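Asks: would you be able to build a 3D model of this:
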Amino acid sequence: MAAEILTREDLAVFKKELFHELRDLMNAPTAQPRKWFKSYEVRDMLGISSGTLQNMRINGTLSYTKIGGLIFYDYNDIIKLMESTKKTVKPS
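Replies: Coordinates of the predicted model:
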């Protein structure tokens, strides 16, 4: 088994490369939110019960996609719903 010797110069090069990679990771744009969410996640996000979520599906307030026994909700539809129900505070 051949031994490899690391020099200070090797370590300095490694340090520089590692620093640049870490900097690039820190400056990378943040990840996009997921596209699809399950019912329990939407209930947690909106702070609603499963019955309320079901009513929102039935009356068309929130669109969904059903695959097998799972129901999925589009992130953009959730945001649109929140924007449409947003209330503004009037200054007094």
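Asks: CA only for contacts and neighbour counts going forward, please
Replies: Noted.
Asks: quick one: secondary structure of Arg34?
Replies: Assigned by DSSP: H, G, I helix; E, B strand; the rest coil, the conformation of Arg34 is coil.
Asks: how close does it get to Arg57?
Replies: Distance, Arg34 to Arg57, by Cα to Cα, to the nearest Å: 20 Å.
Asks: these two: which is more packed in?
Replies: Arg57 (14 against 9; other Cα atoms under 10 Å).
Asks: where do the strands of this protein begin and end?
Replies: Ranges of strands within the chain are 36-38, 65-67, 70-74, based on DSSP state E.
Asks: quick one: these as a markdown table, columns for distance to Asp24 and mean neighbour count too.
Replies: Below are the strands of the chain laid out as a markdown table (distance: least, Cα to Cα, whole Å; neighbours: other Cα atoms under 10 Å):
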| stretch | distance to Asp24 | mean neighbour count |
| --- | --- | --- |
| strand 36-38 | 28 | 16 |
| strand 65-67 | 37 | 10 |
| strand 70-74 | 31 | 16 |
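Asks: alongside the first, I'd like the structure of this one:
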Amino acid sequence: MSPDELLTKKDLELFKKELFEALRPFQEAQGLPQQKWLRSSDVRKMLRISAGTLQNLRIARTLSYNKVGKIFFYKADDIEKMLNGVEKKSPKKKS
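Replies: You can find the predicted model right below:
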């Protein structure tokens, strides 16, 4: 790459995708489970919660996460378990 070429975010995303695809056969050969990771914005949409509520779940250790730089990542399986474990409560009737 010459000094006058600019590396864009799209270039990095493409590289990341290609890298994970290239590493997949090695991961499968070692019998490692593939995990899908979600960002905070995805988790907030799935759980229909605010950023503050998500932060409280992290602080209370209700929801495990990994932090890379300034970005929080959550296991998709953990979010699915949380969604399936939530009981639907009906509103109380007024007497």
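Asks: for Tyr40 of structure 1, grab the count of nearby residues.
Replies: 14.
Asks: residue contacts, the nearest residue to it once chain neighbours are set aside?
Replies: Leaving aside its chain neighbours, Tyr40 of structure 1 sits nearest to Ser50 (7.9 Å; criterion: Cα to Cα, 6 or more residues apart in numbering). By Cα atoms under 8 Å, 6 or more residues apart in numbering, the contact list for Ser50 of structure 1 reads 39-40, 43.
Asks: now intersect the residues you listed with the helices, please.
Replies: 39-40, 43 (DSSP state H).
Asks: which among those gets closest to His20 of structure 1?
Replies: Tyr40 (40.2 Å; Cα to Cα).
Asks: aligned to that closest one, what sits in structure 2?
Replies: Counting by TM-score structural alignment, Tyr40 of structure 1 corresponds to Ser41 in structure 2.
Asks: measure its match to Lys67 of structure 2 for me?
Replies: Ser41 of structure 2 is 14 Å from Lys67 of structure 2, by Cα to Cα.
Asks: show me the contacts for the residue nearest the centre of structure 2.
Replies: For structure 2, Leu38 is the residue whose C-alpha lies nearest the centre (Cα atoms, centre = their mean; 1.2 Å). By Cα under 8 Å, 6+ apart, the residues touching Leu38 of structure 2 are 73-76.
Asks: any idea how far it is from Glu21 of structure 2?
Replies: 18 Å.
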